[in-house]
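> Here you go, sequence then predicted model.
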Amino acid sequence: MPDVRNAAILGTGLIGTSIALGLSDAGWDVVGWDPDPAHAAEGRARGAFSSTAGTMAEAVGDAKLIVLAAPGSVIPTLLGALHQEELAPDAVVTDVASVKASVMDAASHLKSFIGGHPMAGREMSGPEPATGALFKGAAWVLVASDESTTPAREMVESMVEDLGAFPVYVSADEHDAAVAMISHLPHALAAALIASASETPSAIHLAAGSFRDLTRVALSEPDAWTDILRTNRTAVAHSIDDLVERLASFKELLLHDDPDVLVERLSLARETRQRLSPPVALVRVALSDRPGELGKVGSALQASQVDIRDLQLRHQEHGGGGILSLSVRIGETDVLTDALVDAGLEVLI
């Protein structure tokens, strides 16, 4: 752990302010700067920053860790404005851009730069929805150059761990190809699905859980994601080509009516998806459209003391209640079911 833990956050939107809130809670001294002074002031009012700077140079002056939390297309410009001789002698610089190859190139003049990308976020922007808990349990990608020193790595790793995340080292090219597939392509796919459904009579009104799950990321802020997709456009285009080929193959299976191969494909997808999270059991609760229903669920959870791994509420579009799905550890379904029933709720078998 570094002896001195002070950081400068350049960019006080959702990610920058969330980092600042988490580090402040962990005992870091955090200075904030943003080209929009109102953003920085809002972050300070929430306790994210011990102080805010009027200029970028003022913010980074004595900082041991400098975090570039601006949009990805802006970060190379910020890097170009950072001059090694103007930083503290042992200052370490990192960033949060979702594309890494171009950032690593732009940072080549800095002796202690570690590229970063937290694999967490929200469908909102700005400092208002920021939370210090945003990164808990998340992977935080780190990209180190051959010149990166052990103290520089330890400084950034300390930040990541204080935020409740865990560091994962990969190369810049490996990162950009991976996030194109698992993060950037889903946004393009969600936009395409929404557009297609919107042009299909009655489809949007009939949409239920699976469609909502697949298109959740379409709620993300368009300007931010335009920036991300453009920055990683070559890798995203390759991912789209790959998906188009796979969909064409799936189409041929359907047209040739080959149920054995179709079952094999779907089974493989199911098995792979199950490995993304620990084994869980599902308890589904029918909720009426009246006050107090979620309060009953809370009382049942407190009484049962089960470990909730995930939850999802599917509310009927036109009223009438909804279905709450609770994922718990295998073996905990009976005690939760009993508690829910005792609270006066209907559990769906």
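Looks like it came in fine.

> From here on, just use CA atoms for contacts and neighbour counts.
Fine.

> Tell me the secondary structure at Ser327.
On the three-state scheme (DSSP: H, G, I helix; E, B strand; the rest coil), Ser327 is labelled strand.

> Any idea how many residues pack against it?
By the criterion of other Cα atoms under 10 Å, Ser327 has 21 neighbours.

> Also the one 4 residues further on?
Using other Cα under 10 Å, the number of residues around Gly331 comes to 11.

> what about the longest helix in the protein?
When the chain is scanned for its longest helix (criterion: DSSP state H), the result is helix 233-255.

> Quick check: next helix or strand after that helix?
helix 259-274 (DSSP states H and E).

> residues in contact with the longest helix of the chain?
Around helix 233-255, the neighbours that count as contacts under Cα atoms under 8 Å, 6 or more residues apart in numbering are 176-177, 180-181, 184-185, 229, 261-262.

> List the ones among these that fall in strands.
Residues of the contacts of helix 233-255 located in strands (DSSP state E): none.

> between the longest helix of the chain and helix 259-274, how many degrees?
Put simply, helix 233-255 runs at 140 degrees to helix 259-274, going by axes from the mean of the first three to the mean of the last three Cα atoms, to 10 degrees.

> Just list the residues touching Ser108, thanks.
Contacts for Ser108 were tallied using Cα under 8 Å, 6+ apart; there are none.

> do the one 10 residues further on as well
Remark: with contacts taken as Cα under 8 Å, 6+ apart, Pro118 is in contact with 96, 135, 138-141.

> check contacts around the closest residue to Glu123 other than its chain neighbours.
Nearest non-adjacent residue to Glu123, counting by Cα to Cα, 6 or more residues apart in numbering: Ser220, 4.1 Å away. Listed by Cα under 8 Å, 6+ apart, the contact set of Ser220 reads 122-124.

> before we go on, here's another structure to hold up against the first:
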Amino acid sequence: MIFVPKTPKYIAPKTSIGVVGLGCIGGSVASAFSKTQQYNIIGVDKDNDTLRYAFEKDIIQLGHSELEILKGCEVVFVCTPIDTVSPIINQLFRILGTSAIITDVASIKGAILDNLPEGVRFVGGHPMAGSEQGGIKAAKDHMFENAYYVITPCPNTSKEDLDYIIELVKQMQALPVIVDKKTHDITVAKISHLPHMVAYAMVNTCIDNDISKTLAAGGFRDITRIASSPSKMWLDIVALNKDNILAQLDNMIKSLSQLSHNLKNDQYDKLKEMFESARQKRDSIEKDKGGFFSLRIDVKDVPGIIAKITLLLYKKKINIKNINIENSREGEGGALVVSFENSRALETAKEIFKKKKFDIKTE
């Protein structure tokens, strides 16, 4: 089935961007570009309901189940499950040749770049954003806003193609970072793949059919949230980045063994060193990123409280960069964390909330 616009006014004048796979990430890519109204977005997906939804919501302007519809696109984003990315790149190259740049969003780069067809115009990509929820209905046009977007060029990638992809990433409001494939795969094994493995292990170890499920509060839920990610997707990821993940699991096991040894032998000074080292490293993450400035606000769980807080900030023209609701007060004095882009906005917000008698704490 093909989905086409009711009128031809969107077609000829604009550059066409293809998106293969309209799930959460692919749908978000399409939504971000469609929102700019600068491009014709052509979507390819095997599921007609997905294509219909994307078309009706103006996420795409043209849709089809076959890759041939992408002839004429200047760039094509491959946003399918990671085990299908390489075969689809090969199919696209047979259809498009060198007429289009092909890029992807896969969370592993080595396995993709090492199996490219000779002569393809390819620039690897990996947006460091997403959701535990899958499908087109989880897509957001602001999914990548202020998120790092890793770009991994090939040795033969031209400067023009690289610059073009960088510009498109910026148009999605993401922050482009150029990283080679080896560094990328080791790094994501540390900061993404290992945490998923730990989350799976923690949930299976700690949650039984007892009161632990009821009492599992903010800290536990924050650490294990990613265990709700799709199982099939993560099986494919661990298979393709196996060696790097195993290396990080070995490091984690050594660290846990050292912690266990110190605790068994009442070596609390060494435990304190471990805790303090972790605290300092964790605190340095936001500082190194030039991160947001945050307030933790203690609020009652009543209807309208978030609206009240955001309205107070709106009246003073203060932009909220991020807001996080904490359902549990475990270990913290606040239940709402509001982040701002600079210290001036933070100080103004503090004064506003102090005048309104809110209990606040600076992050």
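Looks like it arrived, so ask away. Just so you know, these numbers come straight off a predicted model, no measurement behind them.

> Need the TM-score between these chains.
Remark: TM-score between the superposed chains equals 0.88 [TM-score structural alignment, normalised by the length of the first structure]; 339 aligned residues with a Cα RMSD of 2.6 Å.

> Show me the contacts of Pro118 of the first structure that map onto strands.
Short answer: the contacts of Pro118 of the first structure in strands (DSSP E) are 139-141.

> Of the residues you listed, which is the nearest to Gly16 of the first structure?
Set against Gly16 of the first structure, the nearest of these by Cα to Cα is Trp140 (14.3 Å).

> What lines up with the closest one in the second structure?
Structural correspondence for Trp140 of the first structure with respect to the second structure (TM-score structural alignment): Tyr149.

> ok, Tyr148 of the second structure touching Ile178?
No - using Cα atoms under 8 Å, Tyr148 of the second structure is not in contact with Ile178, being 10.1 Å away.

> any chance of the ones in strands among the contacts of Pro118 of the first structure in TSV, plus distance to Val236 of the first structure and neighbour count?
As requested, those are arranged in TSV below (distance: Cα to Cα, whole Å; neighbours: other Cα atoms under 10 Å):
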residue	distance to Val236 of the first structure	neighbour count
Ala139	21	18
Trp140	21	22
Val141	18	24
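
> give me the stretch of the first structure that the helix or strand containing Arg52 of the second structure matches.
In this structure, Arg52 of the second structure sits in helix 48-56 according to DSSP H and E. Taken onto the first structure by TM-score structural alignment, helix 48-56 of the second structure occupies residues 37-45 there.

> and what of stretch 16-32 of the second structure?
Stretch 16-32 of the second structure maps onto residues 6-22 of the first structure, going by TM-score structural alignment.

> For the matching stretch, what is the distance to the chain centroid?
Relative to the centre of its chain, stretch 6-22 of the first structure is centred 15 Å away, using Cα atoms, centre = their mean, to the nearest Å.

> Between the two ends of that stretch, how far is it?
Using Cα to Cα, to the nearest Å, one end of stretch 6-22 of the first structure lies 13 Å from the other.

> all strands of the second structure, in order?
For the second structure, the strands defined by DSSP E cover 15-20, 39-44, 62-64, 75-78, 101-104, 122-127, 148-153, 175-178, 293-298, 322-325, 336-340, 359-362.

> For those strands, could you give me a markdown table that also reports distance to Leu312 of the second structure?
Formatted as a markdown table, these follow (distance: least, Cα to Cα, whole Å):
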| stretch | distance to Leu312 of the second structure |
| --- | --- |
| strand 15-20 | 40 |
| strand 39-44 | 37 |
| strand 62-64 | 42 |
| strand 75-78 | 41 |
| strand 101-104 | 41 |
| strand 122-127 | 33 |
| strand 148-153 | 30 |
| strand 175-178 | 30 |
| strand 293-298 | 13 |
| strand 322-325 | 14 |
| strand 336-340 | 12 |
| strand 359-362 | 15 |
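
> Need the counterpart of Ala101 of the first structure in the second structure.
Alignment note (TM-score structural alignment): Ala101 of the first structure maps to Gly110 of the second structure.

> no wait, Val160 of the first structure
Aligning on TM-score structural alignment places Val160 of the first structure opposite Val169 in the second structure.

> swap in Ser299 of the first structure?
By TM-score structural alignment, Ser299 of the first structure lines up with Leu311 in the second structure.

> That match: how many residues sit nearby?
Leu311 of the second structure has 13 neighbours, counted by other Cα under 10 Å.

> try Leu249 of the second structure
19.

> for the ones in strands among the contacts of Pro118 of the first structure, which one is nearest Gly115 of the first structure?
Looking across these and measuring by Cα to Cα, the closest to Gly115 of the first structure is Val141, at 7.9 Å.

> Check whether the closest one really touches Ala120, as I assumed.
No - counting by Cα under 8 Å, Val141 of the first structure does not reach Ala120; the two are 10.7 Å apart.

> ok, Leu346 of the second structure - contacts?
By Cα under 8 Å, 6+ apart, the contact set of Leu346 of the second structure is 293-295, 339-340.
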